[in-house]
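S.K.: from the sequence below, what's the structure:
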Amino acid sequence: MDVTDLRIALFSGNYNYVRDGANQALNRLVEYLLRQGAAVRIYSPTVEDPAFPANGDVVHIPALPVPGRAEYRAPMMIPPAAKRDIRAFAPNIFHIASPEILGHRAVTMARKMDVPVVASVHTRFETYFRYYNLAFLEPLVEAGLRRLYRRCDAIFAPSDSMAQLLRDQRMNYDVGIWTRGIDREIFHPGRRDLEWRRGLGIGDDMPVIGFIGRLVMEKGLDVFSDTIDRLARRGVAHKVLVIGEGPARAWFEKRLPQAVFVGHQTGADLGRAVASMDMLFNPSVTETFGNVTLEAMACALPVVAAIATGSQSLVTDGVTGRLVRPGACDQFADALAFYCRDPDARRRAGEAGEEVSRRYGWDAVNQELVDHYLRIIRQHREGGRQPRRSPVP
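M.R.: Purely as a prediction, here's the structure:
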């Protein structure tokens, strides 16, 4: 069996209607699979005006707006028409990309069809609730995730640190790695554009601290803004550049009135914006990999990040940037002040980060997942599926 024999049913709560790192990784995977001769069918909610064109054929799954976050949809079931489509497609593996009700229903259907099923983990979903005064729900959410992932033949994390966390949480016996790649034609130091910065009112010698991502509270916007307040009180010269859109933009703009907000950027424009920063500040603890961290490293920027899944696998403290205890605003400010005041230190850390980024290519990391697909199908046919219960008490 090889890649041309693969027939993959992919289930996602957001394949392309709102742009984020997870669904862009899924679209790159599908593009690679189709290019290699595999058959793929995607089952996801759709909208009339998606954030970007979808790779592959997407079958619409009905969904309801998420309360308080209406830009996202919550699929509640697999309707009969979609079930008929799945059976007609006759997949030989199911891939679950989001842990909501659609994922649970897809696992149940895979079991009824006697088809192996895997899941990819894209975010620290259980941590989101602490940002909306619902932290008491975190143990219940983690238990729900464990129930879903233990029913899968294998699960995949985008980083070694996230994989270890999933093992510690007893999510599954078989925890593999499906990491992320970088498009080096978009992200590289040559994209730096001082003229573009000047157009934003930023001087050539002014250290620029960047934020990249969706403007939502779970990205650590409170920690970011509190840290910037400390820098200002210390009299550290700097400018904040924010790339991204989201429901918390108005709040973030009010907290950082001196910052420059350039909105959502894509392609070469995104590469230019990232390379035109002087450092990235990523205080989030919800990422499982940290695409923006890798993008900044590819542009030769030092990264100041929280000690969290994803960042720990990319950033080497004191070499390519600094890793700081989550929420420790004074220590974050220390690290940022160091890079603001020392251009040589910025250069050394940036060069080291760029060298690390060269290890990540999309085709190579997607082929690793293909190899796992083939292994899991073979094991399933041979009756070698791992037990569903965790060995850790």
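S.K.: okay, CA-based contacts and neighbour counts for the rest of this
M.R.: Noted.
S.K.: helices of the stretch 101-250 of the chain, start to end?
M.R.: With DSSP state H, counting those that start in this stretch, the ranges of helices along the stretch 101-250 of the chain come out as 101-113, 138-150, 160-168, 194-199, 221-234, 249-255.
S.K.: could you dump these into a markdown table with mean neighbour count and distance to residue 177 added?
M.R.: Putting the helices of the stretch 101-250 of the chain into a markdown table (neighbours: other C-alpha atoms under 10 Å; distance: least, C-alpha to C-alpha, whole Å) gives the following:
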| stretch | mean neighbour count | distance to residue 177 |
| --- | --- | --- |
| helix 101-113 | 19 | 20 |
| helix 138-150 | 17 | 15 |
| helix 160-168 | 18 | 7 |
| helix 194-199 | 14 | 38 |
| helix 221-234 | 18 | 29 |
| helix 249-255 | 15 | 33 |
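S.K.: would a markdown table of these with distance to residue 72 be doable?
M.R.: Listed next are these as a markdown table, based on distance: least, C-alpha to C-alpha, whole Å:
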| stretch | distance to residue 72 |
| --- | --- |
| helix 101-113 | 14 |
| helix 138-150 | 18 |
| helix 160-168 | 24 |
| helix 194-199 | 33 |
| helix 221-234 | 20 |
| helix 249-255 | 17 |
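S.K.: who touches stretch 18-25?
M.R.: The set of residues external to stretch 18-25 that reach it, using C-alpha atoms under 8 Å, 6 or more residues apart in numbering, is 14-16, 50-52, 71-72, 122, 180, 214, 291.
S.K.: which of the residues you listed tops the neighbour count?
M.R.: Within those, neighbour counts (other C-alpha atoms under 10 Å) peak at residue 15, which reaches 30 neighbours.
S.K.: residues in contact with it?
M.R.: Contacts of residue 15 by C-alpha under 8 Å, 6+ apart are 23-24, 26-27, 44-46, 54.
S.K.: what's the answer for residue 41, then?
M.R.: Neighbouring residues of residue 41 by C-alpha under 8 Å, 6+ apart: 7-10, 56-59, 89.
S.K.: and the helix or strand that contains residue 32, which residues are buried?
M.R.: For residue 32, the host element (DSSP states H and E) is helix 21-35. Judged by neighbour count (16 or more other C-alpha atoms under 10 Å), helix 21-35 contains these buried residues: 21-33.
S.K.: now those residues in CSV, with distance to residue 77?
M.R.: Below are those laid out as CSV (distance: C-alpha to C-alpha, whole Å):
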residue, distance to residue 77
21, 25
22, 21
23, 20
24, 24
25, 24
26, 21
27, 22
28, 26
29, 24
30, 23
31, 26
32, 28
33, 26
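S.K.: closest to residue 260 among those?
M.R.: Set against residue 260, the nearest of these by C-alpha to C-alpha is residue 21 (22.6 Å).
S.K.: burial of residue 235, as a residue count?
M.R.: The tally of other residues near residue 235 (other C-alpha under 10 Å) stands at 9.
S.K.: scratch that, residue 184 is what I was asking about
M.R.: Neighbours of residue 184 using other C-alpha under 10 Å come to 16.
S.K.: skipping adjacent residues, who's closest to it in space?
M.R.: In this structure, residue 184 finds its nearest non-sequential neighbour in residue 298, 7.2 Å apart by C-alpha to C-alpha, 6 or more residues apart in numbering.
S.K.: one more to put side by side:
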Amino acid sequence: MHLAMVSETYPPEVNGVALTVANLRRHLQQDGHRVSLVRPRQSADAATPEAAEDALLVGGLPIPRYPGLRFGLPAGRALRQHWRAQRPDAIYVATEGPLGWSALRIARELGIPVASGLHTRFDDYMRRYGFGWLSPVALSWMRRFHNRAQATLVPTAELRRFLSNRGFQRVHELGRAVDCQLFDPRRRDPALRREWGATETEPVVIHVGRIAAEKNLPLLVQSVRAIQQQQPRARCVMVGDGPERHALQQANPDFLFAGVQRGEDLARHYASADLFLFPSQSETFGNVTLEAMASGVSLLAFDYGAAKAYIESELSGITLPLHDEAGFVEQACRLAANSELRQQLAEAARRRVADSDPRSLARQFLQLMSDLPRLEEAMA
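M.R.: Got it, this is the predicted structure:
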């Protein structure tokens, strides 16, 4: 099968959308399928031309406040020519920017089956950035975009119900998977912990993700400070980058900022920590949740997205109702103080995701893409 994927972000950019698209593409290619790509040009393309193999590169512009990330410009003429010359069997549009709108329009014009993926709750982001009055506008814009596709793929049943109740049509659940060979408790590294200034008896809190307003990082800081009141030598490691990094680093000079980590280095950071605090309340899923669980790290998160789907609270992690920030701080202190509980939760978390199979997930994705005409007819 020849599948075309359209995404306004792609590795080496680091975010959930880029990594999800790249992993699906890689596993489908390993199964012998052709997966062509449409994305904006990146600064790294000149240094690594192999990254653009079987890809149509289009113009883009930087995303404000997100250095290194770009959004694609409209590319209707280029897409029309490209897909007429090399017609794919189906198209997956992963992002809702100008390039995504062009891709949806041209796919329908050419009669090529097309699905969209909803990876980002832009309506919720409006509130996080102080533009709450724009939230209904963003939801309406998202609904118009996704309803043009023959199916919209989302990672959880919770999100599928939310969207279906708000006028989104033909919404289908496609879960996520984690590479349990890469993310593994055996990657715990005492030498890395020594670099962090932590012994085996001193808890290390880790956070992995964009350092940005929508991640609710003030609650992370509050939780770490509460932990340190009980255990002054507790450490906090921040993995990632983003627009809030400089301010957060200036305000918390004792935090360790590891920057963006990839592959085995990322897995080593996860496994070398003791407690993953995930205070975000704006995820569509949260891939980092599964990565932490696979790495054998005890986890505290709010009860939605990946945490709701995969964690049984008090057995394989701790989850709390959305907005219970006082409870979040309390549970963070409880976990930091109880190494035996952390170990029990971490071992159960690893067992919970041990059967996760990224290649099987890619095959489920391919089956959904193959069934697009039938899915549209069944839900019309």
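S.K.: re the thing from before, quick one: contacts for the residue nearest to residue 184 of the first structure?
M.R.: 182, 184, 187-189, 353-355, 357-358.
S.K.: kindly recompute the last result at 7 Å.
M.R.: Residues near residue 298 of the first structure by C-alpha atoms under 7 Å, 6 or more residues apart in numbering: 187-188, 353-354, 357.
S.K.: now residue 117 of the second structure
M.R.: Neighbours of residue 117 of the second structure in contact, by C-alpha under 7 Å, 6+ apart: 93-95, 152-154.
S.K.: same deal with residue 93 of the second structure?
M.R.: 5-7, 100, 115-117.
S.K.: repeat that for residue 55 of the first structure.
M.R.: The contact partners of residue 55 of the first structure, taken as C-alpha under 7 Å, 6+ apart, are 27, 30-31.
S.K.: sorry, back to before: the contacts of residue 41 of the first structure into CSV, with extra columns for secondary structure and distance to residue 224 of the first structure?
M.R.: Compiled in CSV, the contacts of residue 41 of the first structure are given as follows (DSSP: H, G, I helix; E, B strand; the rest coil; distance: C-alpha to C-alpha, whole Å):
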residue, secondary structure, distance to residue 224 of the first structure
7, strand, 44
8, strand, 40
9, strand, 39
10, strand, 35
56, coil, 37
57, strand, 39
58, strand, 37
59, strand, 39
89, helix, 47
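S.K.: closest to residue 381 of the first structure out of these?
M.R.: Nearest to residue 381 of the first structure among those, with distances taken as C-alpha to C-alpha, is residue 7, at 14.9 Å.
S.K.: and the closest one, how far from residue 374 of the first structure?
M.R.: 11 Å (C-alpha to C-alpha, to the nearest Å).
S.K.: map residue 18 of the first structure across to the second structure for me.
M.R.: In the second structure, the residue matched to residue 18 of the first structure (TM-score structural alignment) is residue 13.
S.K.: now do the host helix or strand of residue 297 of the first structure against helix 21-35, angle only.
M.R.: Element membership for residue 297 of the first structure (DSSP H and E) is helix 291-298. Orientation check (axes from the mean of the first three to the mean of the last three C-alpha atoms, to 10 degrees): helix 291-298 of the first structure against helix 21-35 gives 80 degrees.
S.K.: equivalent range in the first structure for stretch 178-185 of the second structure?
M.R.: Stretch 178-185 of the second structure corresponds to residues 182-189 in the first structure, going by TM-score structural alignment.
S.K.: for that stretch, which positions count as buried?
M.R.: For stretch 182-189 of the first structure, by 16+ other C-alpha under 10 Å, it's 182, 184, 186-189.
S.K.: could those go into TSV alongside distance to residue 269 of the first structure?
M.R.: Below are these laid out as TSV (distance: C-alpha to C-alpha, whole Å):
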residue	distance to residue 269 of the first structure
182	15
184	14
186	9
187	10
188	12
189	13
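S.K.: Provide the aligned range in the first structure for stretch 236-256 of the second structure.
M.R.: Going by TM-score structural alignment, stretch 236-256 of the second structure sits over residues 240-260 in the first structure.
S.K.: show the end-to-end separation of that stretch, please.
M.R.: 6 Å.
S.K.: my read is that residue 40 of the second structure contacts residue 8, right?
M.R.: Yes: with contact defined as C-alpha atoms under 7 Å, residue 40 of the second structure and residue 8 form a contacting pair (6.0 Å).
S.K.: give me the common contacts of these two.
M.R.: Joint contacts of residue 40 of the second structure and residue 8 (C-alpha under 7 Å, 6+ apart) are 71-72.
S.K.: ok, back up a step: could you identify the most distant pair in the contacts of residue 298 of the first structure?
M.R.: Among these, 187 and 353 lie farthest apart (C-alpha to C-alpha), at 12.4 Å.
S.K.: what's residue 167 of the second structure aligned with over in the first structure?
M.R.: Alignment note (TM-score structural alignment): residue 167 of the second structure maps to residue 170 of the first structure.
S.K.: from residue 263 of the first structure, how far out is its match?
M.R.: Relative to residue 263 of the first structure, and taking C-alpha to C-alpha, residue 170 of the first structure is found at 39 Å.
S.K.: how about residue 322 of the first structure?
M.R.: 26 Å.
S.K.: higher neighbour count, these two?
M.R.: For residue 322 of the first structure versus residue 263, neighbours defined as other C-alpha under 10 Å are more numerous around residue 322 (24 against 16).
S.K.: ok now stretch 60-67 of the second structure, how far from the chain's centre?
M.R.: Centre-to-centre, stretch 60-67 of the second structure and its host chain are 18 Å apart (C-alpha atoms, centre = their mean, to the nearest Å).
S.K.: what comes up buried for that stretch?
M.R.: residue 60.
S.K.: identify the residues contacting that stretch?
M.R.: 40-41, 69-73, 242-243.
S.K.: ok, now with 10 Å
M.R.: 8, 39-42, 68-75, 98-99, 210, 212, 241-244 (C-alpha atoms under 10 Å, 6 or more residues apart in numbering).
S.K.: ok, now stretch 73-86 of the second structure?
M.R.: Against stretch 73-86 of the second structure from outside (C-alpha under 10 Å, 6+ apart): 2, 4, 8, 36, 38-40, 56-61, 87-88, 91, 97-107, 109-110, 112.
S.K.: please redo it, this time with the cut-off set to 7 Å
M.R.: So stretch 73-86 of the second structure is contacted by 58-60, 98-99, 102-103, 106 (C-alpha under 7 Å, 6+ apart).
S.K.: how about a markdown table for those residues, with distance to residue 220 of the second structure added?
M.R.: Below are the contacts of stretch 73-86 of the second structure laid out as a markdown table (distance: C-alpha to C-alpha, whole Å):
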| residue | distance to residue 220 of the second structure |
| --- | --- |
| 58 | 38 |
| 59 | 37 |
| 60 | 34 |
| 98 | 34 |
| 99 | 35 |
| 102 | 39 |
| 103 | 39 |
| 106 | 44 |
